[in-house]
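A.B. asks: This is a predicted model, with the sequence first.
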Amino acid sequence: MTRPELPFLQLHAFVVLAEELHFGHAAERLGIAQPPLSQQIRRLEEKVGHPLFHREPGRVTLTPAGRELLPAAQQALADVADGLAAARTVRSGRAGRLRIGFAASLALTVLPGLLRTFRQRFPDVQLDVREMTTAPQLAALQDRSIDVGLLREPPADDPELGFRTILREPFVAVLPAGHPLAPRRTVRLADLAESPFVLLPREVGPRLHDRIIALCATAGFTPHVAQRAVEWQTLCALVQAGLGVTLAPASIRRIRLDGVVFRRTAPGDARTRVAVAWRRHEQNPLIAGLLAAVDQDPPEPGSGADG
């Protein structure tokens, strides 16, 4: 046999009467008349299956069953009060959990400062940070497995998702140190036409992939892709091994590998867009808090300096 559920109002009435041991005083404290209080206590006793109070003229005392129930009832009411307080705190955006997806390259620039600023403003919020490329982030936002994404080259428009651009970052050419163009401070994209490329697979970041292909097309060539890899660290290692060159966001120059150099590109106005993404119709104050953190401490675009 399962234990019957004990309604909150009946438990509340029981605890107040147990503390007052007087129906009149308990009813006054509860803000109700004595008959409804008596009804609440009788219904609770029916559910428990035992009397909870000895009722004598001018005197009310707890039965053994009442004494046994009282600590559990007090704890249950305290738990409900704590839960309500926690729910109000979450609703206000002061606590809760925020699940953030981020592109790996943003760990080199945007992510640390953004999380630090957010943590300073919302120290009681639990952050669940997950490294994901752009396409998986968009899917995770749609299936609600993350709350917000930090991604590159977001879609131009999406009826379900909102986007806010937080950074437009220059591209750099990533070259082996022995490449003929390595001595230059600035590399014209057209001069990379004869070099093999290493690139991200299109399926993990289609818009960034297509952006790089489009920059090459504007420079008059279609790159010959010799190798592909998901991580920028791996792509840089392939460049180090002499398997090709690549175009990358300027922040990638913070990956320090012997035998790899990073050079500005010409024309120099090519940028990759970094954005925050979230579900448009979700009322989550923590997302607003993250956007406020971006506004408070906007990231600086990379310079694309030599390295």
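C.D. replies: Received, thanks. Residues are numbered from 1 along each chain as shown.
A.B. asks: going forward, measure contacts between C-alpha atoms and count neighbours the same way
C.D. replies: Noted.
A.B. asks: Please tell me how far the residue lying closest to Leu291 once chain neighbours are set aside sits from Gly83.
C.D. replies: Of all residues not flanking Leu291 in the chain, Val276 sits nearest, at 7.9 Å (C-alpha to C-alpha, 6 or more residues apart in numbering). Here the distance between Val276 and Gly83 works out to 31 Å (C-alpha to C-alpha, to the nearest Å).
A.B. asks: And the lengthiest helix in the chain, what does it pack against?
C.D. replies: For the chain, the helix reaching the highest residue count under DSSP state H is reported as helix 64-91. Under the contact criterion of 3 or more C-alpha pairs under 8 Å, 6 or more residues apart in numbering; DSSP states H and E, the helices and strands touching helix 64-91 comprise helix 8-20.
A.B. asks: For the helix it packs on, which outside residues touch it?
C.D. replies: Outside of helix 8-20, the residues that reach it under the criterion C-alpha atoms under 8 Å, 6 or more residues apart in numbering are 23, 26, 29-30, 37, 40-41, 43-44, 61-62, 70, 73-74, 77.
A.B. asks: between the strand or helix carrying Glu28 and helix 8-20, how many degrees?
C.D. replies: Glu28 belongs to helix 23-30 when elements are defined using DSSP states H and E. Using axes from the mean of the first three to the mean of the last three C-alpha atoms, to 10 degrees, one finds that helix 23-30 and helix 8-20 are set 130 degrees apart in direction.
A.B. asks: Helix 8-20 and the following helix or strand past helix 23-30, what's the angle between them?
C.D. replies: Next along the chain after helix 23-30, taking DSSP H and E as the criterion, comes helix 34-48. Relative orientation of helix 34-48 and helix 8-20, computed by the same axes, to 10 degrees: 110 degrees.
A.B. asks: List the buried residues for helix 34-48?
C.D. replies: Of the residues in helix 34-48, those with enough neighbours to count as buried (16 or more other C-alpha atoms under 10 Å) are 34, 37-38, 40-42, 44-45, 48.
A.B. asks: can you redo those residues as CSV with distance to Ala292?
C.D. replies: Supplementary listing: those in CSV, determined by distance: C-alpha to C-alpha, whole Å:
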residue, distance to Ala292
Gln34, 52
Leu37, 49
Ser38, 53
Gln40, 48
Ile41, 50
Arg42, 53
Leu44, 49
Glu45, 53
Val48, 51
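A.B. asks: The structure to be compared is supplied as follows:
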Amino acid sequence: MQRTNLSLRGLEIFQMVARSGSVRQVAAETGLSVSTVSHHLRAVEESIGVSLIDHSRRPMVLTPAGTIFARHVEEGLSIIRRGETELTAGDLAEMRELRCGIVDDFDAEVAPELAQFLARAMPRCTFKHHTRPSHEIIRLLTERKLDVGLATRPVSDIPGLVEYPVLRDPFVIALPAGSDTAPEDFLAGRGKLPFLRYSSQQLIGNTIEAHLRRSRISLPNRFELESNQSLLGMVADGSGWAITTPASYVRAKRFQDQIALHPYPGKGFVRYISLFSNEHYPRPTAELIAGSLRRLIKRYFVNPISDRYRWLSPGFQVLDTPPEAAP
């Protein structure tokens, strides 16, 4: 059989187009021109002498031969990436690239010091930092566009990701300071203030709504907000009440004196914040990042709020065991 002249870059481009179905999207993600991406695709097809992609359709789709080839490319590139990471796993100074995502809850207090720490530990590394909602970080990890990401733990396990638990963040009731209505009355719909919801597009919003459904609690849907600052700002202003978490409360520093936190009545519920990596990323590096995150989150989130609200301990705490085993 005649040997082909396949290039690694060409195979990577083919893999990305196979996933997205768009040459323009791959060009935007890689910084290459559309013509360069198309050239790489054509070169792969010409090298093996088989049509892999139906270029006439939008979005592009794989031919039957392309579907088979894409599976083998996925396996081959995975083996190559595993070899690359194993060569540098024991030496942080040799790390060349880190693509890191952090959920926006921790972007202001934690991310800057984490970046400084990693820059010292990995002097030859190029860093790419992304701030996104949790569901987007999980998506970028599964698409292999991130190496590690700090995000809310999804309801179900995601194949191909390794989890390093960081924070147990229980849900609480946030009321305007000085409110004389009990949290139980708001949950029962007897309060005069409207319920302020997190967006249903966010993991935190979905978690809250799922718990309310399980508890058979139905509340009017008048306000739904993506911005944590806007939501807690309305609570501080006396315009509503909310179900939130201590970590989310910490972010709203300017409103903290106008908001009172209360334990969630009845059966409580929790979200878990974890560092996730793809399965081929070196474990020692991921554990180093997770350890640094735990120290920073304890310093800037857990300790200050636990001192203010003693009843939050030990529920609001950093973790070093899987969530299933955590108290």
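C.D. replies: In hand now; what should we look at? As the structure is a prediction and not an experimental result, all values here were calculated from the model.
A.B. asks: TM-score them against each other, please.
C.D. replies: After superposition, the two chains reach a TM-score of 0.57 (TM-score structural alignment, normalised by the length of structure 1), with 210 aligned residues with a C-alpha RMSD of 3.3 Å.
A.B. asks: sorry, back to before: between the buried residues of helix 34-48 of structure 1, which is closest to Leu151 of structure 1?
C.D. replies: Proximity to Leu151 of structure 1 was ranked across the buried residues of helix 34-48 of structure 1 by C-alpha to C-alpha; first place goes to Leu44, at 55.4 Å.
A.B. asks: Just give the nearest non-adjacent residue to the closest one, would you?
C.D. replies: Of all residues not flanking Leu44 of structure 1 in the chain, Gln10 sits nearest, at 6.1 Å (C-alpha to C-alpha, 6+ apart).
A.B. asks: residues near that neighbour, how many?
C.D. replies: Gln10 of structure 1 is surrounded by 18 other residues when neighbours are defined as other C-alpha atoms under 10 Å.
A.B. asks: now, the most widely separated pair of the contacts of helix 8-20 of structure 1?
C.D. replies: Using C-alpha to C-alpha, the two most remote members of the contacts of helix 8-20 of structure 1 are Thr61 and Leu77, lying 21.0 Å apart.
A.B. asks: Would you mind pulling the contact partners of stretch 203-221 of structure 2?
C.D. replies: Residues from elsewhere that reach stretch 203-221 of structure 2, judged by C-alpha under 8 Å, 6+ apart: 134-135, 152, 154, 187-189, 194-195, 197-200, 243, 269, 271.
A.B. asks: Give me the secondary structure label for Gly149 of structure 2.
C.D. replies: Per DSSP: H, G, I helix; E, B strand; the rest coil, the secondary structure class of Gly149 of structure 2 is strand.
A.B. asks: secondary structure element for Asp185 of structure 2?
C.D. replies: Taking DSSP H and E as the definition, one finds Asp185 of structure 2 inside helix 183-187.
A.B. asks: Give the other helices and strands that that helix contacts.
C.D. replies: If contacts are counted by 3+ C-alpha pairs under 8 Å, 6+ apart, helix 183-187 of structure 2 sits against no helix or strand.
A.B. asks: Pull out the buried positions in it.
C.D. replies: Under the neighbour-count rule (16+ other C-alpha under 10 Å), helix 183-187 of structure 2 has 183, 186-187 buried.
A.B. asks: tell me which of those residues is nearest to Gly160 of structure 2?
C.D. replies: Here the nearest of the buried residues of helix 183-187 of structure 2 to Gly160 of structure 2, counting by C-alpha to C-alpha, is Leu187; it sits at 38.7 Å.
A.B. asks: That closest one matches what in structure 1?
C.D. replies: In structure 1, the position corresponding to Leu187 of structure 2 is occupied by Leu192, as judged by TM-score structural alignment.
A.B. asks: Its match and Pro201 of structure 1: what is the separation?
C.D. replies: Leu192 of structure 1 sits at a distance of 20 Å from Pro201 of structure 1 (criterion: C-alpha to C-alpha).
A.B. asks: Show me what the particular helix or strand that has the residue nearest to Leu291 of structure 1 in it is in contact with.
C.D. replies: Per DSSP H and E, Val276 of structure 1 falls inside strand 271-279. Under the criterion C-alpha under 8 Å, 6+ apart, residues 141-142, 147-154, 160-171, 208, 249, 287, 291 lie in contact with strand 271-279 of structure 1.
A.B. asks: run the last query once more with 7 Å
C.D. replies: The set of residues external to strand 271-279 of structure 1 that reach it, using C-alpha atoms under 7 Å, 6 or more residues apart in numbering, is 141, 147-154, 160-171, 249.
A.B. asks: quick revisit: out of Val276 and Gly83 of structure 1, which sits in the busier spot?
C.D. replies: Neighbour totals were compared for Val276 of structure 1 and Gly83, and Val276 leads with 23 against 12 (other C-alpha under 10 Å).
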